[in-house]
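> pasting the sequence and the predicted coordinates here, then a few questions.
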Amino acid sequence: MSDGQRFHELDDALTAVGGETGAAEAHGLLCGMFCGPQEPEAARWIAHVLAGASAHGDAARGCLAALTEVYEQTRAALENEALEFQPLLPADDEPLETRARALGEWCEGFLFGLGVAGSEREHLPKEAAEVVNDLGQIARIDPDAGADEDSEQAYTELVEYLRVATLLVRENTATPAANGESGPRDRLH
């Protein structure tokens, strides 16, 4: 399944239960939580994502299955030494406005997730703090800026920046065990 299909599957599942959080924001939240001093519990993330939703019956089961799958895939991608992590966003054939809006929502979710995880900006290493500030700026993206070749290129560069930024912040904030490492390391506590 492509990332675009996975995005729509999760977004549809969240909509089916009346979720107030979309797929991009939910994934950003999860990634931010994974950048904390402890690996997040799936149940805690799911509780944040489904706050305010009315999940019942088949729709609830489907949504929980989709969220659990995204959690497991994200954890595996973040722990992968081949750096295969990708932010969960709409497919490239979606209108730029839709993709840009999702990009901003992903950043908002990420920043919230950092807070939920207990990673405070003022305690981040300088390079990670700069990245977090950048994500705050990207969260305010104007999705109605217009679609042209330069905008498409800028979007592509921002997605790659999110990918690398997430890995950088995680490297600077997560505990050694969360990064698949052993032994003490100077980490954010």
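That came through, no problem.
> drop to CA atoms for contacts and neighbour counts, all remaining ones
Will do.
> tell me the buried residues in the helix or strand containing Ala43?
Ala43 belongs to helix 42-49 when assigned by DSSP states H and E. For helix 42-49, a neighbour-count test (16 or more other Cα atoms under 10 Å) marks 45-46, 49 as buried.
> what of stretch 70-87?
Going by 16+ other Cα under 10 Å, stretch 70-87 has these buried residues: 70-71, 74-75, 78-79, 85-87.
> sorry, back to before: for the helix holding Ala43, packing partners?
Packed against helix 42-49 by the contact rule (3 or more Cα pairs under 8 Å, 6 or more residues apart in numbering; DSSP states H and E) you find helix 23-34, helix 57-79.
> in addition, the following structure is provided for comparison:
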Amino acid sequence: MAIEYPELADLWEESGCFQKPSALHGWLSGYLASGARLAPEEWLKEAADYLEIDDLPEALSNAVIELYMAVVEQLSAEDLDFHLLLPDDEEADVDEQVECLAQWSKGFLDGIGASGQLTRTPDKDVFEVLQDLDAFSQAHIEDINDPDNAELYLGLTEHARVAAMTVFYAYNQPAPSTSGVSPKTLH
């Protein structure tokens, strides 16, 4: 299930959303990565609240539900096909791409916070990637003419993608199986 940035960006604009689709994708990715799940009605309410829209238009509601299903599928896939919802270089200049990455990163952290799932101190790897995402949430281009901007952006994007998967795998492991273990008998 492929969700494309340009179609969502158009729908966001038509619906009067002030944020980029990247921000909501980040929020949802963080929420799901923390181990939390939402029923469709709950997700629509959370999305409307995050987008600051009282009543989601039908087309936007459908897209938001499709986004939820796509993110769950991508994060859960064994082929590591999760990708961030960001504009590519044909849709935006590197300055806007970095802005969207910053919004995605902030959204990811907001989603984790909204989930209420991280009640204990995260392990070292998770803590480090969350710190990285916090830094990414403040990213901006200082010199728009620097020829290395695009390459640096791609590196940050891949780092954010791996960070999201690191959190997901840390908090979405199946419970240990007890099959094959003989029950202990008390005498």
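Nice, I can see it. This one's a predicted model, so the numbers in the text were calculated from it and none came from an experiment.
> need the TM-score between these chains.
The TM-score (TM-score structural alignment, normalised by the length of the second structure) is 0.83; 175 aligned residues with a Cα RMSD of 2.3 Å.
> sorry, back to before: closest one to Ala174 of the first structure among the helices and strands packed on helix 42-49 of the first structure?
Ranking these by proximity to Ala174 of the first structure (Cα to Cα) places helix 23-34 first, at 7.2 Å.
> how close does the alignment partner in the second structure of Asp150 of the first structure get to Val94 of the second structure?
Matched to the second structure by TM-score structural alignment, Asp150 of the first structure sits across from Asp148. Remark: distance between Asp148 of the second structure and Val94 of the second structure (Cα to Cα, to the nearest Å) = 10 Å.
> who's more crowded, the two?
Val94 (23 against 10; other Cα atoms under 10 Å).
> now do the same for the more buried one: its match in the first structure.
Aligned counterpart of Val94 of the second structure in the first structure: Leu96 (TM-score structural alignment).
> for the residue nearest to that match when sequence neighbours are not counted, the count of nearby residues, please.
Closest residue in space to Leu96 of the first structure, ignoring its immediate chain neighbours: Ala147 at 6.1 Å, by Cα to Cα, 6 or more residues apart in numbering. Other residues lying near Ala147 of the first structure total 12 when counted by other Cα under 10 Å.
> is Ala147 of the first structure in a helix, a strand, or coil?
Following DSSP: H, G, I helix; E, B strand; the rest coil, we place Ala147 of the first structure in the coil state.
> what do you get for Thr156 of the first structure?
Secondary structure assignment for Thr156 of the first structure (three-state DSSP): helix.
> in the first structure, which residue is closest to the centre?
Residue closest to the average C-alpha location in the first structure (Cα atoms, centre = their mean): Gly28, at 2.0 Å.
> what's around the residue lying closest to Arg140 of the first structure once chain neighbours are set aside, how many residues?
Leaving aside its sequence neighbours, Arg140 of the first structure sits nearest to Gly104 (Cα to Cα, 6+ apart; 6.2 Å). Gly104 of the first structure: 23 surrounding residues under other Cα under 10 Å.
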